[in-house]
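K.L.:
What would the 3D arrangement of this be:
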Amino acid sequence: MERQPCVYLLSSGRHATIYIGVTSDLMGRLHQHRTGAVPGFTSRYNVKRLVHYEMAETMEAAILREKQLKAWKREWKVALIERDNPFWEDRAVILGFPPLT
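P.N.:
Below you'll find the predicted structure:
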């Protein structure tokens, strides 16, 4: 996958902790989250499962979408995830990552 602005949602499990981030390198960023390479919220709370992502035309658009999603009520975020991923499956596997253990 070539570099492209993206907003993504990670979770520690179904209906569990949700993290919203933005990147121009989804594969690289997922690798960082999954290996715990960057200390912080996601490594502390084991938030590694990619449950939703959206590509954007520009980084500015991705950042605006990230801010919008972060302002949403939790129930709206859950509905967004479950619209396309009702069982909160790890979409990183579809992108070529091994399943989480």
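K.L.:
from here on, contacts and neighbour counts on C-alpha atoms
P.N.:
Fine.
K.L.:
where does the residue lying closest to residue 52 once chain neighbours are set aside land in three-state SS?
P.N.:
Nearest residue to residue 52, sequence neighbours excluded (CA to CA, 6 or more residues apart in numbering): residue 9, at 5.1 Å. Secondary structure assignment for residue 9 (DSSP: H, G, I helix; E, B strand; the rest coil): strand.
K.L.:
if I pick residue 9, what's in contact with it?
P.N.:
18-21, 50-53 (CA atoms under 8 Å, 6 or more residues apart in numbering).
K.L.:
And it, how close does it get to residue 75?
P.N.:
For residue 9, the distance to residue 75 (CA to CA, to the nearest Å) stands at 14 Å.
K.L.:
run this one through as well so I can compare:
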Amino acid sequence: MEAYTYMLYCKDGSFYTGWTNNLQKRLAAHNEGKGAKYTRVRLPVKLVYYERYSSKSAAMHREYEIKQLTHGEKMSLCSDLNDKLF
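P.N.:
Presented below is the predicted three-dimensional model:
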């Protein structure tokens, strides 16, 4: 099973990190207000970073690691998109 760790950029300038086994479906759910409670009040959100894993546990472990990063470190993680977002 493929799994993804992903990071969203929210309207208020914050980041949301999660994991899923269907990235497109999960992104659509977030932007429809059916995703996490955190993102519902920060719409719209943009996918700014993702990583693909071969297992759910690996994706969840990486999600935890990313959530421990500072805002600046998260910005650096998706630095190739910085010109478009920030």
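K.L.:
picking up where we left off before, go through the contacts of residue 9 of the first structure and say which is closest to residue 80 of the first structure.
P.N.:
residue 52 (8.1 Å; CA to CA).
K.L.:
can you pull out the helices in the second structure?
P.N.:
Here the second structure has its helices, by DSSP state H, at 23-31, 37-40, 56-67, 71-77, 82-85.
K.L.:
who wins for proximity to residue 11 of the second structure among those helices?
P.N.:
So among the helices of the second structure, helix 37-40 is nearest, using CA to CA, at 9.1 Å.
K.L.:
in the first structure, what residues pair with that closest one?
P.N.:
The aligned range for helix 37-40 of the second structure in the first structure is 40-43, by TM-score structural alignment.
K.L.:
rewinding a little: the residue nearest to residue 52 of the first structure -> the second structure?
P.N.:
Match for residue 9 of the first structure (TM-score structural alignment): residue 7.
K.L.:
re earlier: buried ones in the match of helix 37-40 of the second structure?
P.N.:
Going by neighbour count (16 or more other CA atoms under 10 Å), the buried part of stretch 40-43 of the first structure is 42-43.
K.L.:
which residues sit in contact with residue 71 of the second structure?
P.N.:
14-15.
K.L.:
so what corresponds to it in the first structure?
P.N.:
In the first structure, residue 71 of the second structure lands on residue 74 (TM-score structural alignment).
K.L.:
From what I see, residue 46 of the second structure and residue 13 are in contact.
P.N.:
No - at 10.7 Å, residue 46 of the second structure does not count as touching residue 13 under the criterion of CA atoms under 8 Å.
K.L.:
more crowded one of those two?
P.N.:
Neighbours were tallied for residue 46 of the second structure and for residue 13 using other CA atoms under 10 Å; the higher tally belongs to residue 46 (17 against 13).
K.L.:
quick check, nearest of the contacts of residue 9 of the first structure to residue 64 of the first structure?
P.N.:
Out of the contacts of residue 9 of the first structure, the member with the shortest distance to residue 64 of the first structure (by CA to CA) is residue 21, at 11.3 Å.
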